[in-house]
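Chemist: how does the following fold in three dimensions:
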Amino acid sequence: MRTPNASRAALTLAALFLATLSLAALPAGVQARSSDRGKPMLINADDADHALDESQPTVLSGNVVITQGTLDIRSARADVTTRNNEPTRVVLTGSPARLKQEMDDGSPFSANASRIVYDLTSDTVTLTGNVTVNQRGNTMNGPRVVYNMKTGRVQASGTGTGSGNGRVSMRIEPKNPTPADESGND
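Modeler: Have a look, this model is predicted:
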């Protein structure tokens, strides 16, 4: 049974996913499956710990699975902090935490990271630890990616995770790929 705060937590996780979609530099008009929002959200975990007075975060742990239509979120743990019955911060952790959803045009989108933090007070999503974002064959990889939902800016960093130096890499597929030369000549 879901409590009102657990339902808010789930909606916050869905908002986190939608914010993460922007990391993939989607073409104009491509959005998450719009029909998913009208479908029931199912939340499952091995354990849930919820403080009625908001003194501590709600913690979902052990095989956390959140689904809503084509939206699929999986993590080892989800910590949801609320103030005045509104979520203020969501932290997903896993090996990795995974988000995926089908876009309205039918293409898949996915994002993986060891830790995903959605701070609703600053409107930022921070993905750290082996970050991978995929959409339409385009990818972004690195140790740390921060998306500011207010400004629409994405900052990717090869450092700052405590795991030494890393690099940010992106692969952008052409809109109209050139057919392969059947003779093998370039």
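
Chemist: rest of the way, CA atoms for contacts and neighbours
Modeler: Will do.

Chemist: hey, which strand is longest across this protein?
Modeler: Criterion DSSP state E: the longest strand present in the chain is strand 86-102.

Chemist: give me the helices and strands touching whatever helix or strand residue 63 lives in, please.
Modeler: Applying DSSP states H and E as the criterion places residue 63 in strand 58-68. Counting contacts by 3 or more CA pairs under 8 Å, 6 or more residues apart in numbering; DSSP states H and E, strand 58-68 packs against strand 42-44, strand 47-49, strand 71-83.

Chemist: pick the most buried one from those.
Modeler: strand 71-83 (a mean of 22; mean count of other CA atoms under 10 Å).

Chemist: how far off centre is that one?
Modeler: Averaging C-alpha positions (CA atoms, centre = their mean, to the nearest Å) puts strand 71-83 10 Å from its chain's average.

Chemist: hmm, who's touching it?
Modeler: 9, 14, 36, 54, 56-67, 87-102 (CA atoms under 8 Å, 6 or more residues apart in numbering).

Chemist: same question for stretch 48-60.
Modeler: 6, 45-47, 61, 77-83, 85.

Chemist: now tabulate those in JSON lines and tack on distance to residue 108.
Modeler: As requested, the contacts of stretch 48-60 are arranged in JSON lines below (distance: CA to CA, whole Å):
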{"residue": "6", "distance to residue 108": "27"}
{"residue": "45", "distance to residue 108": "25"}
{"residue": "46", "distance to residue 108": "28"}
{"residue": "47", "distance to residue 108": "30"}
{"residue": "61", "distance to residue 108": "27"}
{"residue": "77", "distance to residue 108": "24"}
{"residue": "78", "distance to residue 108": "23"}
{"residue": "79", "distance to residue 108": "26"}
{"residue": "80", "distance to residue 108": "27"}
{"residue": "81", "distance to residue 108": "30"}
{"residue": "82", "distance to residue 108": "31"}
{"residue": "83", "distance to residue 108": "34"}
{"residue": "85", "distance to residue 108": "33"}
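
Chemist: before we compare anything, build this one as well:
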Amino acid sequence: MYKPAIRQRFNRFTQQSLLMGFICCGLVGQAWALSDDVEKPVNIESDTAEFNQEKGTADYVGNVIATQGSLEILASRLNIQAPDGELKTIIAQGKPANFKQQMDDGKLANGKANKMTYSVQEKKIVMTGQAELKLAKDVISSDHIEYFVENGELRAGNKSTRKKGKRVKAIFHPTNKADKPKTPATP
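Modeler: Here you go, the predicted structure:
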């Protein structure tokens, strides 16, 4: 049985790592997500969950539903790696794993991939296997997408996808002035 101090430390590690993970797993960066999402509680449901304090891992398996504010992640497996209490990696897997999140501007961002890996040190999200990102009507898809949280840089495709003959596909819709509400003229 865990001693209360150890259980408390592990619970603190789990809460901190999950909170940080969901902030970053939004895949679109904190700056675009709803401002108050980060203050919302993290909720995770799964068929099973395993925590290994010695290794610093949390593994949720089977019909995983993870939410924080407007962020929702659906996956077959969600793995959090935080050796020595320091968050290193978060991995969501599925066929595909999905996320969606409401942005401050009202648009919905969503994405899917067979595997989504967030590396804390690099502040980078790598989506592999039929990856797709959508923001409103704009879409980018590739077998490999990298998103750098800190600077908003996105890269799609790599040497591996080129060798397989897979291409990057992007659809961007221009902003139409007719779609914007007109401001009444001032007399």
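
Chemist: on that earlier part again, looking at the helices and strands packed on strand 58-68 of the first structure, spot the one closest to residue 145 of the first structure.
Modeler: Of all those, it is strand 71-83 that lies closest to residue 145 of the first structure, at 18.1 Å by CA to CA.

Chemist: among the contacts of strand 71-83 of the first structure, which ones are buried?
Modeler: With neighbours counted by 16 or more other CA atoms under 10 Å, the contacts of strand 71-83 of the first structure contain buried members at 9, 14, 36, 54, 57-67, 87-94, 96-102.

Chemist: sec struct for residue 160 of the second structure, please.
Modeler: Under DSSP: H, G, I helix; E, B strand; the rest coil, the three-state class of residue 160 of the second structure is helix.

Chemist: now it: how far from residue 166 of the second structure?
Modeler: 9 Å (CA to CA, to the nearest Å).

Chemist: same check, this time on residue 77 of the second structure
Modeler: 26 Å.

Chemist: got it, and residue 174 of the second structure?
Modeler: In terms of CA to CA, residue 174 of the second structure sits 26 Å off from residue 166 of the second structure.

Chemist: neighbour count for these two, which is higher?
Modeler: Taking other CA atoms under 10 Å, residue 174 of the second structure and residue 166 do not tie; residue 166 has more neighbours (14 against 8).

Chemist: list the contacts of that one.
Modeler: 142, 143 are the contacts of residue 166 of the second structure under CA under 8 Å, 6+ apart.

Chemist: how close does the counterpart of it in the first structure get to residue 131 of the first structure?
Modeler: Taking TM-score structural alignment, the alignment pairs residue 166 of the second structure with residue 166 from the first structure. Note on residue 166 of the first structure: its distance to residue 131 of the first structure, by CA to CA, is 11 Å.

Chemist: repeat for residue 172 of the first structure
Modeler: Distance, residue 172 of the first structure to residue 131 of the first structure, using CA to CA: 16 Å.

Chemist: more neighbours: which of the two?
Modeler: The neighbour count for residue 172 of the first structure versus residue 131, taken as other CA under 10 Å, is higher for residue 131 (23 against 13).

Chemist: skipping adjacent residues, who's closest to the residue positioned nearest the centre of the second structure in space?
Modeler: By CA atoms, centre = their mean, the second structure has its centre lying nearest to residue 25, at 2.4 Å. Distances taken as CA to CA, 6 or more residues apart in numbering place residue 118 nearest to residue 25 of the second structure, at 6.7 Å, with adjacent residues excluded.

Chemist: how much does the helix or strand containing that neighbour stray from the first structure?
Modeler: Using DSSP H and E, residue 118 of the second structure falls within strand 108-119. Here the mean offset of strand 108-119 of the second structure against the first structure after fitting is 0.5 Å, by mean CA distance after the TM-score superposition for the first structure.

Chemist: other SSEs contacting that strand?
Modeler: Using 3+ CA pairs under 8 Å, 6+ apart, strand 108-119 of the second structure sits against helix 4-25, strand 89-102, strand 124-135.

Chemist: what comes into contact with that strand?
Modeler: Contacts of strand 108-119 of the second structure (CA under 8 Å, 6+ apart): 21, 24-25, 28, 88-103, 124-136.
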